[in-house]
Structures are given as structure tokens and as C-alpha cells.
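Asker: Have a look at this prediction, sequence included:
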Amino acid sequence: MYPLPTRTVLYSHRKHMKPVPEVGKKYHCFDDGKVRFSRHFIITVDEVLGHQQFKKKYPKEFEKYREAVRGHYWLYSTHSDKFIITHKGEHNELGVYVRTKQGGWFGIGPWWDDATLDSTGELWDNLVKDIDSYDYTEEEKKQIIEEGTI
């Protein structure tokens, strides 16, 4: 028999864990995890719930989370430490973001809320740094950056 992995191995991804978003703050999101200006939208975090709190308050969404974990085992953590809730996703519906296996945040909602949540701002910052590689006019660049500023 092989020995069970140690806690260090089980939680080795923790050094890559992104911070938990804060209630009331705005964050950048990217539809389908594709970091592009055309996939960008902004959410405001309304709630941050623990595992049991989320299960009790949003039982239907908890089942969707369980289904998402089963169907996308390579993406979602099997036991998200927090559930990030927005009541105004890109299309004004409930958006739920959970921990990924890589330590980031990804939405389990339908359509547009199935997205990467950028809790550090680094994805947006890197995209803006690269704006010159796109075929935008100076006016378009300015408008894109202003619209995306939070």
C-alpha cells in the first residue's frame, strides 16, 4: 500500500491561493475564463459565505455547485472554503463564485457568471499593460480603460 499524502501535499496549492474578495467591493471578471477586453465585466460582491452557510441559505445553488464539481473535477475545488455571491451578475442574476483547484475563483452560474473572478486585479492590470498589442485607437484605449476602472 502507498502511504497517504501528507497535509503539505494535500494543501500545497495554498501558496497560490488568491485572496477572498470583500463584501461591497467591485472586482473584474472574465467570461469563460478568457482574459480579453471583450470578455470583461465587473461585479460587486454582496455576500461571502462559508461552506455550511451557503448550503443552508442557497440549497439549489449548492446542488449546482456539487454538479459543477462532478462535471468539471479538473477546475473546481471539491470543498470551496468560501462562496462569493453577487446578486447582480452581468445579466442581473445571482452569481456564485467558488474556489478552483489552482486557488483562484470561478463562477458556477449559467452563461456569463461562468467566469474567472480576478480578486487581486492582476489579470486586469496585465491586460491593460498589453493594450498596445491590440488594434485600438488612442481614444478607444482610453475609453476601454475608463470603463474598466473600479
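Answerer: Yep, it's here.
Asker: only C-alpha atoms for contact and neighbour calcs from this point on.
Answerer: Noted.
Asker: And the lengthiest helix in the chain, what does it pack against?
Answerer: Longest helix in the chain by number of residues (criterion: DSSP state H): helix 59-71. Contact partners of helix 59-71 among helices and strands, from 3 or more CA pairs under 8 Å, 6 or more residues apart in numbering; DSSP states H and E: helix 51-57.
Asker: and the comparison structure, right after this:
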Amino acid sequence: MANLIYINKDILSLDKRYREIEWEYEVKFQQYQYLIKEKEDLFAQFHKKIYDLHQKSGLKNLILTKQIETIQESIDIKEAQLNELLNASKIDQNQLKDIRSTLEESERIKNEAIKHIQQELKTIREAHSTMVKTYEGKLSEFGIPVEELGFDPLVPANI
């Protein structure tokens, strides 16, 4: 009889443990289902973003192609006008070659100057940005909020 009581207690204990495990399983299963749904939602968002980017890049490519075509047409028109002007002015071929080489050399020099100035501008912007960061770092080092100065230092966005 005592053996039956112990067995009954074991059965009750095991039944209680079984219900706890069953409840834990249900909780974990619901968490799993939630994570699966969240994963599917993230994949759907990811694919939508990729599709949108693909559409936007296709549109940008189309716009750039049209711009290139327009520029090429403009260049063709300018060349035709230049050729008409040169034919009308009756300049000989040697003078024409000299004029073209002079213009091309002038264009090359100006393009190099533009590149040099753009590089200098980039260097100055980087130095300015570094200076502003150092300045803000020193302010925070001394416990002074940047907002107390009454102005916000300009930091160029396109360094």
C-alpha cells in the first residue's frame, strides 16, 4: 500500500512536470512561429527594397542615356556649325590644325586646373570637417555643450 502511495505521488509529480514541459513547449512553439513570421516579413521587405532599387536604377539609367543622347546631339550640331564657319572663313588646313591644337591644349590646361582646384577644395573640406570634430571633441572634453555657443559649425556633406 505504501508502494502505491509513492507510485501515485510519482505519477502526480510526473504529470505536473509533463504539463510544465507541455506549457514550455507551447510557449517556445509560439515564439518560433513569431520568429518565422518576422523572418518572412523581413525577407519580403528586403525583396521589395531590392525591387525598388532596381526600378530606380533603371529609371536613372534611362534618364542618363537620354541626357547623353541630348549632349551628343548638341556636340554634333556644334561641330557642324564649326565646320561651316571654318569652310566659310577659307582657312587653310595648316592654320586649322594649329587652331585646333591650340584650343585642345587650352582645354586640357583648363581641365587640369579644374581638377586641381577640385582636389584643393576636397582637401580644405576634409580639413574643415576634421577641425570641427576636434573642436567639438575639445568642448565635450571640458564639459561644454556645443549648443551653448549659439551657432552650429557648418560641415560639408559632400567631402
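Answerer: Everything's here; your move. What you see is a predicted model; the values in this text were computed from it and never measured.
Asker: Give me the TM-score for these two chains.
Answerer: After superposition, the two chains reach a TM-score (TM-score structural alignment, normalised by the length of structure 1) of 0.20; 50 aligned residues with a CA RMSD of 4.8 Å.
Asker: What helices and strands are in contact with whatever helix or strand comes next after the longest helix of structure 1?
Answerer: Proceeding N to C from helix 59-71 of structure 1, the next assigned helix or strand is strand 83-86, under DSSP states H and E. The contact analysis (3+ CA pairs under 8 Å, 6+ apart) places strand 83-86 of structure 1 against strand 47-49, strand 95-99.
Asker: Identify each buried residue in the longest one, please.
Answerer: By neighbour count with 16 or more other CA atoms under 10 Å, strand 95-99 of structure 1 contains the buried residues Gly95, Val96, Tyr97, Val98, Arg99.
Asker: The third one contacts Tyr65, correct?
Answerer: I take that to be Tyr97 of structure 1. No - the criterion here is CA atoms under 8 Å, and Tyr97 of structure 1 misses it with Tyr65 at 9.4 Å.
Asker: Leu139 of structure 2: neighbouring residues, count only.
Answerer: Leu139 of structure 2 has 13 neighbouring residues, counting by other CA atoms under 10 Å.
Asker: For Lys133 of structure 2, see how far away it is.
Answerer: Distance, Leu139 of structure 2 to Lys133 of structure 2, by CA to CA, to the nearest Å: 10 Å.
Asker: most residues in a single helix of structure 2, which one?
Answerer: Assignment by DSSP H gives helix 2-89 as the longest helix of structure 2.
Asker: and after that one, which helix or strand comes next?
Answerer: With DSSP H and E, the next secondary element past helix 2-89 of structure 2 is helix 93-141.
Asker: on that earlier part again, can I get the buried residues of strand 95-99 of structure 1 in CSV with distance to Asp118 of structure 1?
Answerer: Output for the buried residues of strand 95-99 of structure 1, formatted as CSV (distance: CA to CA, whole Å):
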residue, distance to Asp118 of structure 1
Gly95, 14
Val96, 14
Tyr97, 11
Val98, 12
Arg99, 12
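Asker: returning to what we had before: what comes up buried for the longest helix of structure 1?
Answerer: For helix 59-71 of structure 1, a neighbour-count test (16+ other CA under 10 Å) marks Glu61, Phe62, Lys64, Tyr65, Arg66, Ala68, Val69 as buried.
Asker: Likewise for stretch 116-125 of structure 1?
Answerer: Neighbour-count burial for stretch 116-125 of structure 1 [16+ other CA under 10 Å]: Thr116, Leu117, Asp118, Ser119, Leu123, Trp124.
Asker: Quick check: the third one touching Asp31?
Answerer: No - using CA under 8 Å, Asp118 of structure 1 makes no contact with Asp31, being 11.2 Å away.
Asker: Starting from Arg19 of structure 2, give me the distance back to the most centrally placed residue in structure 2.
Answerer: Nearest to the geometric centre of structure 2 sits Leu53, at 11.3 Å (CA atoms, centre = their mean). Leu53 of structure 2 sits at a distance of 51 Å from Arg19 of structure 2 (criterion: CA to CA).
Asker: cool, and Lys49 of structure 2?
Answerer: For Lys49 of structure 2, the distance to Arg19 of structure 2 - CA to CA - is 45 Å.
Asker: Also Lys110 of structure 2?
Answerer: If you measure Lys110 of structure 2 against Arg19 of structure 2 using CA to CA, the figure is 84 Å.
Asker: Check His128 of structure 2 too.
Answerer: His128 of structure 2 is 67 Å from Arg19 of structure 2, where distance means CA to CA.
Asker: Of the two, give the one with the bigger neighbour count.
Answerer: Remark: of His128 of structure 2 and Arg19, His128 carries more neighbours, 17 against 12, as counted by other CA under 10 Å.
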